[in-house]
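Asker: pasted the sequence and its predicted model underneath.
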Amino acid sequence: MPVIAVLALDGLPGHHLTTPGLVFGTAAREHPGVAYDVRLCAVGGPGTVRLGPPAPAEAVLPYGLADAAEADVLLLPAHRDDGADPAPALLGTLRAAAARGARIGASGTGVLTLAATGLLDGRRATTAWRHTGELARRHPRVAVDPGGTLVADGPFRTSGGMFGGLDICLGLLAEDHGERITDRTRRELLSPLTVHAERVAETIDRTLADSGGLDATLQWLETSLHLPLTPARIAAHAGVSVSSLNRRFLARTGLSAPRYLLGLRLQRVRDLLERTDDPVEAIAARTGFGSSATLRPHFARLTGTTPRAYRARHRRG
């Protein structure tokens, strides 16, 4: 029976702690032959872990890091991040797991901790939108995907983590037991009423998007690329929720708001490289990337080259 170790640090939201058991437990209950041993492991050793928002509380966990030593899968949920170096024992556990071929998933701020091991260097990874800049700053060798949706690279799975790593868990389930069981498990977990409500909302948002309801916001983005444009800030400008914003962007542009914004920024970078002599560092700041270290991996994925090499080849005049 595969062992899944959930590595719990102080400050993790309660649903991040319970989501893995909910997903794998539901799959095992509904499908004979599916079995998992889910262990909730307090990183500081068996005992109490303090849960964070939205419902601060305490949870007493029966396992510690030692119980993750032979786990087939290690999951590192979001947790409180104060910028301090992760515990050496935790980093050692993650490195040892990777060395023996275990799969490792991290969501939200858990991705920052996983990146501290060096295991994500040279790989693609994502995290919650508000932490992508921090991930790129602290770990410039990680190719940060700003979308926040599930990224799988080798044995590592990372995500934004809004739903407690649900996408990571379902992805692991699909790898182990196929899409049929995973789809049934997903339907079991998601209320039909919620699905119906989402379809109604999508219809409304598509109508509004098609009628020009995003025009003002799209124009504003064009002139505001230097600003720290989070989904929440863009949604506030459009006067909608973040989830509604992304549905409207998908209906209008075929992309989520973060993906659309990234495309705008990269196009502006290319334009500035072609027609100005501005330093790459200045261009990165003007287009919202903050630094050339953050810009480079995105630019390389788009063009297959560096900003300086691109400028040398495409300089106008």
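Answerer: It's in. Residues are numbered from 1 along each chain as shown.
Asker: please count neighbours and contacts with C-alpha atoms only from this point.
Answerer: Will do.
Asker: so what's R313 up against?
Answerer: If you count contacts by C-alpha atoms under 8 Å, 6 or more residues apart in numbering, R313 has none.
Asker: also S244?
Answerer: By C-alpha under 8 Å, 6+ apart, the contact list for S244 reads 201-202, 205.
Asker: all strands of the stretch 101-250 of the chain, in order?
Answerer: 103-107, 124-125, 143-144, 151-153, 156-159 (DSSP state E, counting those that start in this stretch).
Asker: out of those, nearest to A293?
Answerer: strand 143-144 (10.1 Å; C-alpha to C-alpha).
Asker: got the contact list for stretch 97-115?
Answerer: Stretch 97-115 is touched from outside by 69-81, 86, 91, 94, 119-121, 125-128, 131, 135, 139, 142, 155-162, 164-165, 168, with contacts defined as C-alpha under 8 Å, 6+ apart.
Asker: ok, structure two:
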Amino acid sequence: MMRTLSDMRSVALAVHDGITIFEVASVCEVFGVDRGLADPWYDFTVCGAGTVRVGGWFRVEAPSGLDELASAGTVIVPACRDVDEEPPADLVQAVRAAYDRGARVVSICTGAFVLAAAGLLDGRRATTHWMHAGLLAARYPRVRVDPEVLYIDEGQVLTAAGKASGMDLCLHIVRLDHGMAVANDLARRLVVPPHRPGGQAQFIPTPVPNGREHALSDLLPWAIARLDRPLTVEDLARRANMSARNLARHFNAVTGTTPLQWLLTQRIHRAQELLETTGDSVELVAAHTGMGTAATLRRHFSRVIGVPPDTYRRTFRDGS
């Protein structure tokens, strides 16, 4: 049985020899540093088999052994050193034991190979870095590998595609545990995007110049400032001074999704923030987010978030 939310705030990072530094640093920054954003924050520890090499440069002495993974509520497995080798047997066994005791198990990049070796991905959708997705599918045919997405949340088992998407998944977990407002605040502290949906593509078909120099750099903030209005694709195209077809092409290149899906995602995010931080009725939240009616908001919110707006509000307002 999966543990309670309070239990899952006990987070253990499973390290092994030869792991990459980015995934380790990202997890430590999100879960290992208490910035006073929520009380309590996570109880974080690093578990490994003695001294491990990280990033090819550092040697780190893990403060806890792999056997202590079983007592954690959330276990995070970063990328493997070499996907052509079998994952360390002691790590696989420890991750399996943690799962069997109800832990939420998370992989980043090729850490999915560890979860697959432990049998945790059998019959589940999972992702890994697109360069290794074919190998994961061939080696573990019972895994439903999706090489297109940033991350996948299957409840007790979550997988992220690669380095930056590992940060996306960590923020997603914070959002699940502490709510949208806390996750957004943490993202601002880390100077990263507050939310990239897991279904977004791992890479975009057209390179986008750095900074604000892309075709939608003015349009996106303009639309976000007007979410309370019934915006259409035609409205967006007119504002961007381009055809609807050209607008769709640019949206796919910049955001990895369609204009209407992007708008709906922003409206849901705004609704989450209002439900967490205000006492506005669901009817008012629907009006402020351009959903029109409470019924429309409830339908879309329940489909995307998984619970009705009232339940979501009780979860995070009561928790705070």
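Answerer: Cool, got the structure. Small disclaimer: the values here were computed from a predicted structure and weren't measured.
Asker: could you redo the strands of the stretch 101-250 of structure 1 as JSON lines and give each row mean neighbour count and distance to L245 of structure 1?
Answerer: As requested, the strands of the stretch 101-250 of structure 1 are arranged in JSON lines below (neighbours: other C-alpha atoms under 10 Å; distance: least, C-alpha to C-alpha, whole Å):
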{"stretch": "strand 103-107", "mean neighbour count": "27", "distance to L245 of structure 1": "22"}
{"stretch": "strand 124-125", "mean neighbour count": "24", "distance to L245 of structure 1": "24"}
{"stretch": "strand 143-144", "mean neighbour count": "24", "distance to L245 of structure 1": "22"}
{"stretch": "strand 151-153", "mean neighbour count": "17", "distance to L245 of structure 1": "22"}
{"stretch": "strand 156-159", "mean neighbour count": "28", "distance to L245 of structure 1": "20"}
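Asker: could those strands go into JSON lines alongside distance to L114 of structure 1?
Answerer: What follows is the strands of the stretch 101-250 of structure 1, written out as JSON lines (distance: least, C-alpha to C-alpha, whole Å):
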{"stretch": "strand 103-107", "distance to L114 of structure 1": "7"}
{"stretch": "strand 124-125", "distance to L114 of structure 1": "10"}
{"stretch": "strand 143-144", "distance to L114 of structure 1": "13"}
{"stretch": "strand 151-153", "distance to L114 of structure 1": "13"}
{"stretch": "strand 156-159", "distance to L114 of structure 1": "9"}
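Asker: out of those strands, nearest to G45 of structure 1?
Answerer: Evaluated over the strands of the stretch 101-250 of structure 1, closeness to G45 of structure 1 peaks at strand 103-107, with 19.6 Å, by C-alpha to C-alpha.
Asker: after superposition, how close is that closest one to structure 2?
Answerer: On superposition with structure 2, the mean distance recorded for strand 103-107 of structure 1 (mean C-alpha distance after the TM-score superposition for structure 1) is 0.6 Å.
Asker: cool, and stretch 172-182 of structure 1?
Answerer: Taken over the aligned residues, the distance from stretch 172-182 of structure 1 to structure 2 averages 0.9 Å (mean C-alpha distance after the TM-score superposition for structure 1).
Asker: who's in contact with that stretch?
Answerer: Contacts to stretch 172-182 of structure 1, defined as C-alpha under 8 Å, 6+ apart, come from residues 24, 27, 31, 34, 170.
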